[in-house]
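Need the 3D shape of this:
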Amino acid sequence: MAGRVDGKVALITGGASGIGRGCAERLAKEGAVVVITDLQDAKGDEVVRAIQSAGGRAEYLHHDVTDEAAWISVVDQIRTRHARLDVLVNNAGIGLGGSILEMTLETWRKQTAVNLDGVFLGVKHAIPLMRQGGGGSIINMSSVAGLKGAANLAGYCATKGGVRLFTKAVALECAGAQDGVRVNSVHPGIIETPIWEGIGATTTPGANAPPDLDAMSAVAVPLGVKGYPEDIANGVLWLASDESRYVTGAELVIDGGLTVR
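Just a heads-up that it's a prediction; the model follows:
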């Protein structure tokens, strides 16, 4: 079924690669006007060209999600160009692993700034424009690490757990305001994305390379295989569409059964 988000305007942070790119391509294919933001300008432009070559509509904006002024600018540009915002995918995130005993305060704050402050700022500045259009769908990217602990990922777990409960609180606030804005979180499991280049080697003492995701999945995931960005994008599409009109404050876990075990 095509056109599931036809005519909607969607903002996707961290959209230049990985899950963000997968979400941008999927939403564009289903009719959304996609605004991709990231710090990776060359890759962002590449995603826009790919979407446009496939007949979709997309544009790219340079964007540091930890900078409130940058958020104000991005939302203002969307208001000027499109007069509405229907979907926000707060996807931008980083993974910095390592022992809590060796983690510096600078590293802790850097991860918190991107993974948690960035989500807060996105929600704060997107909701007013969504309300002007009669509502919308906010999709905050958490993780299975926001549902269960993981050794040597304390900082990452803290931020993703924070996203989970922040999402529920804002969902209740919007529901109470009857503003038509739904807020949900998505929790990916072992997905083949560039984030493993940052956290893989630090989670296994003595390792100097990202983990073998196929081997890890064979052991840890009940379905026995890793996931791909399109697996997450399919869930994001559903939350972005009117098919999920009665869903808010929920956790969409897409992990091959990892958290069930």
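
CA only for contacts and neighbour counts going forward, please
Noted.

which SS class is residue 109?
helix (DSSP: H, G, I helix; E, B strand; the rest coil).

Can you tell me how far it is from residue 166?
18 Å (C-alpha to C-alpha, to the nearest Å).

who has more neighbours, the two?
When residue 109 and residue 166 are compared for neighbours, residue 166 comes out ahead with 19 against 14, by other C-alpha atoms under 10 Å.

Please identify which helix or strand holds that one.
Per DSSP states H and E, residue 166 falls inside helix 154-177.

Now do that helix: which elements does it pack against?
Contact partners of helix 154-177 among helices and strands, from 3 or more C-alpha pairs under 8 Å, 6 or more residues apart in numbering; DSSP states H and E: helix 105-112, strand 136-141, strand 181-188.

Present the ones you listed as CSV; the columns should include distance to residue 17.
Shown next, in CSV, are the helices and strands packed on helix 154-177 (distance: least, C-alpha to C-alpha, whole Å):
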stretch, distance to residue 17
helix 105-112, 18
strand 136-141, 14
strand 181-188, 15
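
which residues does the residue nearest the centre of the chain contact?
Note on the chain: the residue nearest the mean C-alpha position is residue 91, at 2.1 Å, using C-alpha atoms, centre = their mean. Applying C-alpha atoms under 8 Å, 6 or more residues apart in numbering, one finds that residue 91 lies in contact with 12, 13, 14, 15, 19, 20, 140, 141.

want to put them side by side, so please do this one too:
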Amino acid sequence: MDPNEFGTSTVPLQHAPYGPITEENLKGANKGKVAVVTGAAQGIGAGIAESLAKSGANVAILDLSVEKQAKTKEACEAQGVKVGVYACDVTDQEKVVATIDKIEQELGPIDILVNNAGILDQRPLIMSTFDSFWKQIEVNFKGPLLTIHTMLPRFRDRGAGCIINIASRSATVDVPMTLGYVTSKAALTRATHTLQREMALDGLDPAICLYALHPGGVLTGMGGTGAGQDVLDKYGDVRDEKFFMDLFKDPPALCGQTCAWLASGQGKELRGLFIDCRQDVTRLLEKGRDALLKEKRNVLTVNFLDGYANEP
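Got it, this is the predicted structure:
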């Protein structure tokens, strides 16, 4: 992989909470709301849960085990909000529905859903088992769609809801050895665009808002990992994520505070779009929703030769 292949921003990127998304500006912005965060045991998910708690939301945190979420629970409770901790495999439909039911019984109706749980197996498909490849599709795409499918009827009945899908810049680029990851994140991003249009069909736009959010370069158990030794032995210098450790310079709070800002309703004009949390949301809002949609900004698209169009 060569990062230069994808371009370099000429506008400075944000690498810490800024302006409208700071804790001070979002204090109480989500007071009384109930937020669900999947994959919340550590890293980005933990940062999202804590930011939502700081903005006043009561938080339900989910991961494969309750024990691994102890630190996240403690950090959220320190903000004076209610916190529920739940063990849930997001690829198991019965478990997802039962967990959502339990959350609403214990914390109240859910207002915010953040689909963060994800996995990465950095191997070329030809050296991977199909089960390993498909597991990434299940966790990264099926999981969010199961939680969304469970929540949408409830949001419809209440006439409001916010869904934030933690996507990735990987949804927009071709990176060898990450087929399961880039495919699942592209699918999740496309689903976000399409589901927002479905909300419009049912008269639920903008009452129900969906967003696809790139969390930035966060050094977690997944971000910055390297390929296996057998891959290195076969291909040599593969320029994997570990090679580009200097790109991982964003704290979980940058994504977390962006989620809290979106959940507050201040980013409704960006609903249905792909957002990079390093890019100042003020600039996007200044561009305007109509212009963003007309110019196909912040959506997955294909550019053809001049004169050709993506005809039906």
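
And the TM-score between them?
The TM-score (TM-score structural alignment, normalised by the length of structure 1) is 0.87; 249 aligned residues with a C-alpha RMSD of 2.5 Å.

In structure 2, what stretch matches the helix holding residue 166 of structure 1?
Counting by TM-score structural alignment, helix 154-177 of structure 1 lines up with residues 179-202 of structure 2.

for stretch 105-124 of structure 1, same thing?
The aligned range for stretch 105-124 of structure 1 is 130-149, by TM-score structural alignment.

quick revisit: sitting in strands, which of the contacts of residue 91 of structure 1 do you find?
Applying DSSP state E to the contacts of residue 91 of structure 1, the entries found in strands are 12, 13, 140, 141.

In a markdown table, list these along with distance to residue 78 of structure 1 and neighbour count.
Compiled in a markdown table, these are given as follows (distance: C-alpha to C-alpha, whole Å; neighbours: other C-alpha atoms under 10 Å):
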| residue | distance to residue 78 of structure 1 | neighbour count |
| --- | --- | --- |
| 12 | 12 | 24 |
| 13 | 13 | 28 |
| 140 | 19 | 29 |
| 141 | 21 | 28 |
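
Quick check: chain neighbours aside, which residue is closest to residue 174 of structure 2?
Nearest residue to residue 174 of structure 2, sequence neighbours excluded (C-alpha to C-alpha, 6 or more residues apart in numbering): residue 182, at 7.3 Å.

I'd like the distance between residue 129 of structure 1 and residue 92 of structure 1.
20 Å.

Please identify which of the two sits among more neighbours.
Shown here are residue 129 of structure 1 and residue 92; by other C-alpha under 10 Å, residue 92 has more neighbours (25 against 19).

What lines up with the more buried one in structure 2?
Under the alignment (TM-score structural alignment), residue 92 of structure 1 maps onto residue 117 of structure 2.

Identify the residues contacting the closest residue to that match other than its chain neighbours.
Spatially, and ignoring its direct neighbours in sequence, residue 117 of structure 2 is nearest to residue 39 (4.0 Å; C-alpha to C-alpha, 6+ apart). Contact analysis of residue 39 of structure 2 by C-alpha under 8 Å, 6+ apart lists 45, 46, 61, 62, 63, 64, 115, 116, 117, 118.

out of these, which are inside strands?
61, 62, 63, 115.

Output those residues in JSON lines; the columns should cover distance to residue 102 of structure 2 and neighbour count.
Conversion of these to JSON lines gives the following (distance: C-alpha to C-alpha, whole Å; neighbours: other C-alpha under 10 Å):
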{"residue": "61", "distance to residue 102 of structure 2": "12", "neighbour count": "29"}
{"residue": "62", "distance to residue 102 of structure 2": "12", "neighbour count": "29"}
{"residue": "63", "distance to residue 102 of structure 2": "15", "neighbour count": "23"}
{"residue": "115", "distance to residue 102 of structure 2": "18", "neighbour count": "27"}
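
Can you get me a residue count around the corresponding residue of structure 1 for residue 215 of structure 2?
Per TM-score structural alignment, the equivalent position to residue 215 of structure 2 in structure 1 is residue 188. By other C-alpha under 10 Å, 25 other residues sit near residue 188 of structure 1.

Could you double-check that residue 188 of structure 1 sits in contact with residue 147?
No: counting by C-alpha atoms under 8 Å, residue 147 is not a contact partner of residue 188 of structure 1; they are 10.5 Å apart.

For residue 85 of structure 2, see how far away residue 61 of structure 2 is.
For residue 61 of structure 2, the distance to residue 85 of structure 2 - C-alpha to C-alpha - is 5 Å.

quick one on the thing from earlier: how far does the match of helix 154-177 of structure 1 sit from the chain's center?
With C-alpha atoms, centre = their mean, to the nearest Å as the basis, stretch 179-202 of structure 2 stands 12 Å off its chain's centre.

ok, and for that stretch, which residues are buried?
For stretch 179-202 of structure 2, burial by neighbour count (16 or more other C-alpha atoms under 10 Å) applies to 179-193, 195-197, 199.

Same check on stretch 167-179 of structure 2?
167, 168, 169, 170, 171, 172, 177, 178, 179.

Please enumerate residues in contact with that stretch?
Against stretch 167-179 of structure 2 from outside (C-alpha under 8 Å, 6+ apart): 1, 6, 120-125, 133, 181-189, 212-216, 276, 300.

coming back round to it: for my notes, please list the contacts of residue 91 of structure 1 in JSON lines and give distance to residue 56 of structure 1 for each entry.
Listed next are those as JSON lines, based on distance: C-alpha to C-alpha, whole Å:
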{"residue": "12", "distance to residue 56 of structure 1": "15"}
{"residue": "13", "distance to residue 56 of structure 1": "18"}
{"residue": "14", "distance to residue 56 of structure 1": "19"}
{"residue": "15", "distance to residue 56 of structure 1": "15"}
{"residue": "19", "distance to residue 56 of structure 1": "18"}
{"residue": "20", "distance to residue 56 of structure 1": "16"}
{"residue": "140", "distance to residue 56 of structure 1": "24"}
{"residue": "141", "distance to residue 56 of structure 1": "23"}
